[in-house]
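> attaching a predicted model along with its sequence, questions to come.
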Amino acid sequence: MATLILVRHGRSTANTEGVLAGRMPGVRLDERGAAQAAALPARLAGVPLAAAVSSPLQRCRETLRPLLDARPGLALHTEERISECDYGDWSGRKLAELSDEPLMEVVQQHPSAAAFPGGESMRAMQARAVDAVREWNARVTAEHGDDAVYVMCSHGDIIKSLVADALGMHLDLFQRISVDPCSLTAIRYTRLRPFLLRLGDTGDFASLAPRDKEQGAAHGKGAGRDGGAAEVGGGAGAP
């Protein structure tokens, strides 16, 4: 069965502003995100790609644009089911403010029970994304064979939930997974089980350097590895 390369979109204006963008329109790549996207064709130069699939949101389409320009024969397919989690009333709010909401503790510790006010539950988010990947795996395999590789550009929480599914992890453990902007995660699907081949690969270890306190505070109390809480929405990556 096909091998899937999951690409998290490049760093966005919302990432750098510490805002939970969700499905807000007009969220684009910032300067660094555009540079990350521009480097994508070289990173995938040795990989024949059978298809490219994207979340409908602008930041994902912008991330794949350089790759599509470098490969004129590679068509882009839009897939609504891998769009960002619908954070509902939380969309557009500062992560630093949201960290004090009682629901944030549930999102961190018991995400399978978390449902965003005016939005969707994290269980529903994972279910739709997993269904989409299963269908695309079957479609790409049927059209291009078992050795086919395809790329899918999506969002931090979506990719983390897909990795959890591939590893047989309960959704309540998915906050232990981290994927930086424009990172590559590869999963090879077979008849009996998936194999995780790469996780959050950027080729850059700068994100392991200590984060200053002001930056951490801007993205929420205890955000990221420094405080033990996961960065909802995926975070901005290395400073």
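Now that the structure is in, tell me what you want to look at. Residues are numbered from 1 along each chain as shown.

> alpha carbons only for contacts and neighbour counts from here, please
Noted.

> what about the longest helix in the chain?
In the chain, assigned by DSSP state H, the helix with the most residues is helix 122-144.

> contacting residues around the longest strand belonging to the chain?
Looking across the chain with DSSP state E, the single longest strand is strand 194-201. For strand 194-201, the surrounding residues in contact (C-alpha atoms under 8 Å, 6 or more residues apart in numbering) are 163, 166-167, 178-180, 183-189.

> and what of stretch 175-192?
With C-alpha under 8 Å, 6+ apart as the criterion, stretch 175-192 contacts 1-11, 33, 36-37, 63, 108, 137, 156, 159-160, 166, 194-202, 230, 234-238.

> can you list which of these are found in helices?
Going by DSSP H, the helices hold 33, 36-37, 63, 108, 137, 156, 159-160, 166 from the contacts of stretch 175-192.

> output the contacts of strand 194-201 in a markdown table, with secondary structure and neighbour count appended to each entry.
Output for the contacts of strand 194-201, formatted as a markdown table (DSSP: H, G, I helix; E, B strand; the rest coil; neighbours: other C-alpha atoms under 10 Å):
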| residue | secondary structure | neighbour count |
| --- | --- | --- |
| Val163 | helix | 24 |
| Ala166 | helix | 17 |
| Leu167 | helix | 14 |
| Ser178 | coil | 20 |
| Val179 | coil | 24 |
| Asp180 | coil | 23 |
| Ser183 | coil | 24 |
| Leu184 | strand | 25 |
| Thr185 | strand | 23 |
| Ala186 | strand | 21 |
| Ile187 | strand | 21 |
| Arg188 | strand | 20 |
| Tyr189 | strand | 18 |
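
> which one of these is nearest Pro48?
Nearest to Pro48 among the contacts of strand 194-201, counting by C-alpha to C-alpha, is Ala186 at 13.9 Å.

> excluding sequence neighbours, find me the nearest residue to Pro111.
In this structure, Pro111 finds its nearest non-sequential neighbour in Asp172, 5.3 Å apart by C-alpha to C-alpha, 6 or more residues apart in numbering.

> verify the stated contact: the one you found with Ser112.
Yes: with contacts counted by C-alpha atoms under 8 Å, Asp172 reaches Ser112, the gap being 5.7 Å.

> hmm, which of the ones in helices among the contacts of stretch 175-192 are the buried ones?
The neighbour-count test (16 or more other C-alpha atoms under 10 Å) marks 33, 36-37, 63, 108, 137, 156, 159-160, 166 as buried among the ones in helices among the contacts of stretch 175-192.

> ok, structure two:
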Amino acid sequence: MATVLLVRHGRTTANATGLLAGRMTGVGLDDLGRDQVVRTGDRIASVPVATVVSSPLDRCAETARAIVDRQPGAPPTEVDAELTECDYGQWQGHRLEDLTTEDLWRAVQSQPSTVIFPGGESLAGMQSRAVAAIRRHDAAVEAEHGPGAVWVAVSHGDIIKSVLADALGMHLDMFQRLEVAPASVSIVTYGASRPRVWATSTDSGDLSWLARSVPSGDAPVGGGAGTPAPGSPGA
């Protein structure tokens, strides 16, 4: 089975000022965000990536370029609108501190499966399209490149949280328990029996083990031996 690295875009000017950017155009990475995605690209550089699929929004495109630029052989890239940010409708462009006073805010926090943003989409619909897109790309990568292939999906915080919740078998109402930091890497495989989540929201650590071994589809009883550290026997 293939392995997908779910990468959130780096910090943006909107993130830094507490603005819900949504699908606004022209929202790019700030200086910290650009540093973050360089570090993320350097982490992933040790893993030959089959393809990079990105949300069409500027902040994700910048993040995807930082990853591709550090890959030997420049893997192909693709833009998929199904990985774009949630359509927050009338909430888009507002400050988060102002949105906390809205009646809908409580439902967003505690019962997101019931939420439809005014003039926008539902969080359930967001999850459905995002999960379907990730699984579709994952199957295509494995069919073309084999079960050891690794690919990257660059997207947004709520999108990645919803994909992780699905992979973990969590109800959408619990997805706010997950945190996905800017420029973080989460790792998922979709096996025949079930998805497996190898890591969530990591911003440091070696990823070269992904180039040395194919994650197993079955869960080891007792937890297994883990992945070998670089330079250790079996690495």
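Noted; the coordinates are in hand. What you see is a predicted model; the values in this text were computed from it and never measured.

> tm score of chain vs chain?
Superposed pair, TM-score by TM-score structural alignment, normalised by the length of structure 2: 0.85. Supporting alignment: 204 aligned residues with a C-alpha RMSD of 1.0 Å.

> one step back: from the ones in helices among the contacts of stretch 175-192 of structure 1, pick the one nearest Pro25 of structure 1.
Thr63 (15.7 Å).

> can you give me the strands in structure 1?
So, for structure 1 - with DSSP E - the strands run 3-8, 51-54, 76-78, 149-154, 184-189, 194-201.

> for Arg59 of structure 1, give me its contacts.
Contacts of Arg59 of structure 1 (C-alpha under 8 Å, 6+ apart): 9-10, 12, 27-29.

> hmm, who's touching the longest helix of structure 1?
So helix 122-144 of structure 1 is contacted by 1-4, 50-51, 79, 81-82, 85-86, 111-115, 147-148, 150, 158, 161-162, 165, 171, 189 (C-alpha under 8 Å, 6+ apart).

> 6 Å - rerun?
Residues from elsewhere that reach helix 122-144 of structure 1 (C-alpha atoms under 6 Å, 6 or more residues apart in numbering): 1-2, 81-82, 85, 112, 161.

> Lys94 of structure 1: neighbouring residues, count only.
Using other C-alpha atoms under 10 Å, the number of residues around Lys94 of structure 1 comes to 18.

> make that Gln111 of structure 2, sorry
18.

> what is the aligned counterpart of it in structure 1?
Taking TM-score structural alignment, Gln111 of structure 2 has His110 as its aligned residue in structure 1.

> on that earlier part again, the longest helix of structure 1 versus strand 149-154: what angle between them?
150 degrees (axes from the mean of the first three to the mean of the last three C-alpha atoms, to 10 degrees).

> chain center to helix 122-144 of structure 1: distance?
15 Å (C-alpha atoms, centre = their mean, to the nearest Å).

> what mean distance separates that helix from the matching residues in structure 2?
Here the mean offset of helix 122-144 of structure 1 against structure 2 after fitting is 0.5 Å, by mean C-alpha distance after the TM-score superposition for structure 1.

> hang on, the earlier thing: dump the ones in helices among the contacts of stretch 175-192 of structure 1 to JSON lines, plus distance to Leu74 of structure 1.
Output for these, formatted as JSON lines (distance: C-alpha to C-alpha, whole Å):
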{"residue": "Gly33", "distance to Leu74 of structure 1": "22"}
{"residue": "Gln36", "distance to Leu74 of structure 1": "20"}
{"residue": "Ala37", "distance to Leu74 of structure 1": "16"}
{"residue": "Thr63", "distance to Leu74 of structure 1": "15"}
{"residue": "Gln108", "distance to Leu74 of structure 1": "38"}
{"residue": "Asn137", "distance to Leu74 of structure 1": "17"}
{"residue": "Gly156", "distance to Leu74 of structure 1": "24"}
{"residue": "Ile159", "distance to Leu74 of structure 1": "22"}
{"residue": "Lys160", "distance to Leu74 of structure 1": "26"}
{"residue": "Ala166", "distance to Leu74 of structure 1": "26"}
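
> pick the one among those closest to Ala21 of structure 1.
Nearest member of those to Ala21 of structure 1, counting by C-alpha to C-alpha, is Gly156, at 11.6 Å.

> for that closest one, give its distance to Phe174 of structure 1.
With the distance defined as C-alpha to C-alpha, to the nearest Å, Gly156 of structure 1 ends up 11 Å from Phe174 of structure 1.

> and stretch 116-128 of structure 2, what's buried?
Buried residues in stretch 116-128 of structure 2 (16+ other C-alpha under 10 Å): 116-117, 122-124, 126-128.

> quick one on the thing from earlier: so which of the strands of structure 1 gets nearest Trp90 of structure 1?
So among the strands of structure 1, strand 149-154 is nearest, using C-alpha to C-alpha, at 19.4 Å.

> just list what that closest one packs against, helices and strands only.
On a contact count with 3 or more C-alpha pairs under 6 Å, 6 or more residues apart in numbering; DSSP states H and E, strand 149-154 of structure 1 meets strand 3-8, strand 51-54.

> out of those strands, deepest packed?
With neighbours defined as mean count of other C-alpha atoms under 10 Å, these peak in mean count at strand 3-8, which reaches a mean of 26.

> how big's the offset between it and structure 2?
Superposed on structure 2, strand 3-8 of structure 1 shows a mean distance of 0.4 Å to its aligned residues (mean C-alpha distance after the TM-score superposition for structure 1).

> and the contacts of that strand?
With C-alpha under 6 Å, 6+ apart as the test, strand 3-8 of structure 1 has contacts from 149-155, 181-189.

> for the strands of structure 1, which one sits closest to Gly22 of structure 1?
strand 149-154 (11.9 Å).

> quick check: the closest one compared with structure 2, mean distance?
So strand 149-154 of structure 1 averages 0.4 Å relative to structure 2 (mean C-alpha distance after the TM-score superposition for structure 1).
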